[in-house]
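Novice: The sequence isn't on hand, but the structure is:
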C-alpha cells in the first residue's frame, strides 16, 4: 500500500506510441502513476483545506477549478475571454495582465474537431505529434487539427463561425458512458469549411492572409485506460462526500471511473488537500 498527501492538481496527460492516454496525478510534491492502478482499490479523503493553485493562499471556496476569489478577479487566465476567445480585449488595452496575454494569447492557436461522444469544435495552443493534451483532457477518442490561426482572438472568431453548425461543448455524461462510434472527421472538415467560407473570407479581409492557415493533418485515434464504463453516471462531490473508496475501473478525460457507476472530475478539485491510499 502507498499513501500520498497534499494539494492535488489536474492530472498530467500524454500518450504512448499506441496513443493510449497516460495519466499522472500531482499530489503535493509527488506524482502518482495512475495507469497501473486501474482495477485496483483506491481510497481518498479530503481534509477540508483548499489552497489556491496560483497564490497558494488558503481559501474556503475554489473557483474556476482551483483559484481563490481574489485570483479569479485579477488574473488574465481567469477572465471571460479565456472561455470566449472571440471577446479577447488585448488590443483595447484592457487586458488584466498584458505580459500574460502576450505570452499566451498573441501566438498561434489551432482549431480542431473532436469526437467526445458527440462531435465538437474547439481550440488549443499546442499540438505535438498531431496530438493535443486538451483532447485527452476532454476525453476525445478522435481528433484532428483543421486550422492554425495567428492568435487567440482569431481562433475564437473561427470557432464562433463553426458553432453555427457544430457544438463547442463536451457532454461529459455522454463522454463517460461508453466508447463512441467513429466519425469521418476529414469529410466533416470539408463540409464545415464550405459552410463557413464567407465568414473565413471576412476574417481574412480584416486580419490578412496570414490570419488563417488550413491544415492537412490526419485524424488521430486516442484510447483510454478503462476496464469498464459506467451504465449510469453518479458524480462524487468532495465538498459533500469527504471520503470515498472503491475500485478504479478507468480514467477518461480528467475523470476517474469507480465501481458502482461513480465518477469524479479530479480537475475540479485542483488545490484540494487530499489523502490518497493506493494498493500499489
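Specialist: All right, it came through fine. All figures in this text were calculated on a predicted structure; none of them were measured in a lab.

Novice: Every contact and neighbour count from this point should use C-alpha atoms.
Specialist: OK.

Novice: Residue 25 should be in a strand, yeah?
Specialist: Yes. Counting by DSSP: H, G, I helix; E, B strand; the rest coil, residue 25 is part of a strand.

Novice: Contact partners for the nearest residue to it once chain neighbours are set aside?
Specialist: Leaving aside its sequence neighbours, residue 25 sits nearest to residue 11 (Cα to Cα, 6 or more residues apart in numbering; 4.5 Å). Contact analysis of residue 11 by Cα atoms under 8 Å, 6 or more residues apart in numbering lists 23-26, 254, 266-267.

Novice: which one among those gets closest to residue 17?
Specialist: residue 23 (14.4 Å; Cα to Cα).

Novice: quick revisit: for the residue nearest to residue 25, give its distance to residue 67.
Specialist: Distance of residue 11 to residue 67, computed by Cα to Cα, to the nearest Å: 16 Å.

Novice: same check, this time on residue 79
Specialist: Distance, residue 79 to residue 67, by Cα to Cα: 12 Å.

Novice: try this one next to it:
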C-alpha cells in the first residue's frame, strides 16, 4: 500500500498520550500538508520520499518568495509582523510600553496572556517559556524527554525576564544533534528547579516585585518518542541541495524525521511546496 500527498509543508502536529499506568506519555505525530494530515507513527520502518518542488510560499500572505524568513515568512511580512519582531525571540526586550509595537492589538491578544516558564530535558536541562495552552506541545516540538513548569506569569515579557535571569545558570538552547542521538539520561527536574526558584524569590525579577508570578513545582512529565533506532552519527538532509529526500523512516523526535539516510528538520521548511509518498513494503 502507498499513500501520496502534495501541498505546502506545515509544522507536524504532536500528541502525547498518557499510558494507563505510570507517568510516561507516548508521543505520536501527524504529517501536515496544507489542511491534510497523515499519522506517521504507524509508518515506522517503511519507506518515505519527500520531493520538494523548489517553490516557497509565505505562510502569512501566501505570495511566492525566493527565500523563507523566520520559518515560513516572505521578507515584507517578516519586516512588519509583530510575530517576527526580535522580542518574540527575546521577550525581555518587549517595547510595547514605549508605544513602538508593530501590532499593538495582536500583542494584547498574544503577549498579554498567561505564559509558563519551564525546565525541560531535551539534550540536557534547559530553561524555556511558552504560552498557556502550549504545554506539552512545546516540549514535544523540542524533543524533550522530560518537562516541568516552574512558574505561571501574567505576560510574555515577564516570562522573558525570568528566562533571562535563569539562563545565567541553565542553558536555554537544545543541542539538536545530542537530542537526535537519544542521549537523555533522566534528570531530577524538581531538584534542579528548587534553588533556581528560591534565588528568584529572594532577589526578585528585575523590575517585577513578584506581582503576576505564581511559582510552581509540579511532578515532571515524561515522554517516549516513536523511534526504532537512533543514529550514531547525525547527518542533516537539505532539500534545497537535494530536492528528493528518501529513506526508511526510523523515528520521529521533535520536528525531525530520522531516516536511514539522514535526518531532516521539517519545521525549517515550513511553507515549502512538496509531495510525499509513503510506501508499505
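Specialist: Yep, that arrived. Note that the structure is predicted; figures quoted are calculated from it, not measured.

Novice: secondary structure element for residue 8 of structure 2?
Specialist: strand 2-18 (DSSP states H and E).

Novice: next one: residue 154 of structure 1
Specialist: helix 152-162.

Novice: Please tell me which residues of structure 2 that helix aligns onto.
Specialist: Residues 156-166 of structure 2 are matched to helix 152-162 of structure 1 when aligned by TM-score structural alignment.

Novice: ok, the residue nearest to residue 8 of structure 2 when sequence neighbours are not counted - contacts?
Specialist: Excluding the flanking residues, the one nearest residue 8 of structure 2 by Cα to Cα, 6+ apart is residue 273, at 4.4 Å. Applying Cα under 8 Å, 6+ apart to residue 273 of structure 2 gives the contacts 6-9, 52-57.

Novice: you'd agree residue 70 of structure 2 is up against residue 84?
Specialist: Yes. Counting by Cα atoms under 8 Å, residue 70 of structure 2 does reach residue 84; the two are 6.8 Å apart.

Novice: Mind listing the shared neighbours of these two?
Specialist: Common neighbours of residue 70 of structure 2 and residue 84 (Cα under 8 Å, 6+ apart) are residue 78.

Novice: Of these two, which one has the most company?
Specialist: More neighbours surround residue 84 than the other of residue 70 of structure 2 and residue 84, with 17 against 13 (other Cα atoms under 10 Å).

Novice: and the gap between the aligned partner of the more buried one in structure 1 and residue 34 of structure 1?
Specialist: Structural correspondence for residue 84 of structure 2 with respect to structure 1 (TM-score structural alignment): residue 78. Residue 78 of structure 1 sits 28 Å away from residue 34 of structure 1, going by Cα to Cα.

Novice: Also residue 121 of structure 1?
Specialist: Distance from residue 121 of structure 1 to residue 34 of structure 1, by Cα to Cα: 28 Å.

Novice: what do you get for residue 262 of structure 1?
Specialist: From residue 262 of structure 1 over to residue 34 of structure 1 (counting by Cα to Cα), the distance is 17 Å.

Novice: Ok, residue 85 of structure 1 next?
Specialist: 33 Å.

Novice: Would you confirm that residue 3 of structure 1 contacts residue 275?
Specialist: Yes. Between residue 3 of structure 1 and residue 275 a contact is recorded at 7.1 Å, counting by Cα under 8 Å.

Novice: Compare the two and say which one has the larger neighbour count.
Specialist: residue 275 (18 against 12).
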